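Enquirer: Any chance you could fold what I've pasted below:
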Amino acid sequence: MTVQQDRRAAAPQDAPWLDEGQQYSWRQYLDGTARFVEALSRDHEEHSALTLGEYELLVRLSEARDHTMRMSALADGLARSRSRVTHTVHRMEQRGLVRRSANETDRRGVNCVMTDAGYAELVASAPGHVRAVRRFMVDVLTPEQLRNLGDAMAAIAEACRVVDERVVDERESR
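Expert: Here you go, the predicted model:
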């Protein structure tokens, strides 16, 4: 019996081990994602005043009406914890890239607003970001692979979103 067979024999029935093809895909996903994010992050550090996370936050704000989003919606859209987004916004606020304001329709809510300086920094960083995304992803894949990657990641994001919503519902029902 090989180590792999031994592991499979020890697996509980409700959590079967991954087969070789599944294991290959899983490990390639982990390795590829980690290397891709690291390459983009390194590129941002070298060519931009923004981190990759700050850039994505400004992109979200740039697409929002009046360049404004509620902090909780911003965190959800970025798939980040609210405390992590709060810390990032605080750092960006100190640099004049964003500001916080009261939500006019809900006193408990806080909005994040992109400033003119934030917009200028986003515009300055965008060409380098797009070049890096092209270099490390778009130009490496065929159009079909790129489309399949997008479809696969959308399915994964949706499965995770459903789990996240269940966790929130459980917390609120307590």
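
Enquirer: C-alpha from now on. contacts and neighbour counts both.
Expert: OK.

Enquirer: wouldn't T115 be in contact with S101 here?
Expert: No. Judged on C-alpha atoms under 8 Å, T115 makes no contact with S101 at a distance of 11.7 Å.

Enquirer: Compare neighbour counts for the two and give me the winner.
Expert: When T115 and S101 are compared for neighbours, T115 comes out ahead with 18 against 15, by other C-alpha atoms under 10 Å.

Enquirer: Contacts only, for that one.
Expert: 96-99 (C-alpha atoms under 8 Å, 6 or more residues apart in numbering).

Enquirer: can I get those in CSV with secondary structure, neighbour count and distance to V3?
Expert: Formatted as CSV, the contacts of T115 follow (DSSP: H, G, I helix; E, B strand; the rest coil; neighbours: other C-alpha atoms under 10 Å; distance: C-alpha to C-alpha, whole Å):
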residue, secondary structure, neighbour count, distance to V3
G96, coil, 14, 56
L97, coil, 22, 54
V98, strand, 25, 54
R99, strand, 18, 56
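
Enquirer: Let me see the ranges of the helices in the protein.
Expert: Assigned by DSSP state H, the chain shows helices spanning 3-10, 20-47, 52-63, 71-78, 82-94, 116-133, 143-172.

Enquirer: Kindly spell out which helices and strands sit in contact with the fourth one.
Expert: What that stands for is helix 71-78. Here helix 71-78 touches helix 52-63, helix 82-94, strand 110-114, going by 3 or more C-alpha pairs under 8 Å, 6 or more residues apart in numbering; DSSP states H and E.

Enquirer: contacting residues for G118?
Expert: The neighbours of G118, taking C-alpha under 8 Å, 6+ apart as the test, are 58, 96-98.

Enquirer: To check against the first, give me the structure of this:
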Amino acid sequence: MSTITPEPKSAPEGVQPLSPDEEALVRTLNRVIYALPRALDAYMVREQRLPSIDYLTLMHLSEAPERQLRMSELASACEMSLSGMTRVVQKLEGQGFVQRVRCEEDARGWNAVLTDAGFARLEEAWPTQVAAVRRHFLDHLAGLDLKALAKALENVAT
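Expert: Sure thing, here's the model as predicted:
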């Protein structure tokens, strides 16, 4: 396997080329970053008719105090733009799963609130989500130290 960039005849000081194992890990991680979310979404849509972003939105709201978050906080939690999150919430609002209400602290802002119907939908979809995560991700990590892996990935993310 070749390295990501051609190895210069003399590497700049302090730059060490990737080992074959490091190279394989970096290339595989790039594939996982794109393939895993697609696989989880396809599974959720097929089994529950609920896209992963809808599930994540309901999940984050269910975990928030009083089942509500400011739209900007929800967008951040879901790794989305505010305009993208607004479209998701509008769709979920049309299905009766979420309600938007004015922020009490700031009348210019909006909160998304999980309805009882939204919580029930989340509970219905939860086993499918867990099955998808196990099938497409966790089952492939058998025998690894998941706590150490989670810590390492958290360090990368931050």
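
Enquirer: TM-score for these two?
Expert: Superposed pair, TM-score by TM-score structural alignment, normalised by the length of structure 2: 0.84. Supporting alignment: 155 aligned residues with a C-alpha RMSD of 2.7 Å.

Enquirer: Run the contacts of T115 of structure 1 past structure 2 and keep the common ones.
Expert: Checked against structure 2 using both residues aligned by TM-score structural alignment, their matches' C-alpha atoms under 8 Å, these keep these contacts: 96-99.

Enquirer: so which of these comes closest to A39 of structure 1?
Expert: L97 (24.1 Å; C-alpha to C-alpha).

Enquirer: Next one: the nearest residue to that closest one once chain neighbours are set aside relative to V98 of structure 1, how far apart?
Expert: Spatial nearest neighbour of L97 of structure 1, chain neighbours left out: G118 (3.8 Å); criterion: C-alpha to C-alpha, 6 or more residues apart in numbering. In this view, G118 of structure 1 and V98 of structure 1 are 6 Å apart by C-alpha to C-alpha, to the nearest Å.

Enquirer: same check, this time on G53 of structure 1
Expert: 14 Å.

Enquirer: for A126 of structure 1, same thing?
Expert: For A126 of structure 1, the distance to V98 of structure 1 equals 17 Å [C-alpha to C-alpha].

Enquirer: same thing with T51 of structure 1?
Expert: 14 Å.

Enquirer: L30 of structure 1 now?
Expert: Per C-alpha to C-alpha, L30 of structure 1 is found 33 Å from V98 of structure 1.

Enquirer: Next: V163 of structure 1.
Expert: 31 Å.

Enquirer: same check, this time on Y29 of structure 1
Expert: 34 Å.

Enquirer: Ok, A73 of structure 1 next?
Expert: To V98 of structure 1, A73 of structure 1 is 16 Å away according to C-alpha to C-alpha.

Enquirer: buried set for stretch 109-122 of structure 2?
Expert: For stretch 109-122 of structure 2, burial by neighbour count (16 or more other C-alpha atoms under 10 Å) applies to 110-115, 118-119, 121-122.

Enquirer: and if you look at stretch 76-86 of structure 1?
Expert: So, applying 16+ other C-alpha under 10 Å, buried residues of stretch 76-86 of structure 1: 82, 85-86.

Enquirer: and which of the residues you listed is nearest to G150 of structure 1?
Expert: Among those, and counting by C-alpha to C-alpha, the member closest to G150 of structure 1 is V85, at 24.9 Å.

Enquirer: Correct me if wrong: the closest one contacts D76.
Expert: No. Between V85 of structure 1 and D76 there is no contact under C-alpha under 8 Å: 9.6 Å.

Enquirer: Would you check that P16 of structure 1 makes contact with R8?
Expert: Yes. Contact criterion C-alpha under 8 Å: P16 of structure 1 and R8 qualify, at 7.2 Å.

Enquirer: how about the nearest residue to S48 of structure 1 once chain neighbours are set aside, what does it touch?
Expert: Leaving aside its sequence neighbours, S48 of structure 1 sits nearest to S125 (C-alpha to C-alpha, 6+ apart; 5.6 Å). With contact set as C-alpha under 8 Å, 6+ apart, S125 of structure 1 has these partners: 47-50, 55.
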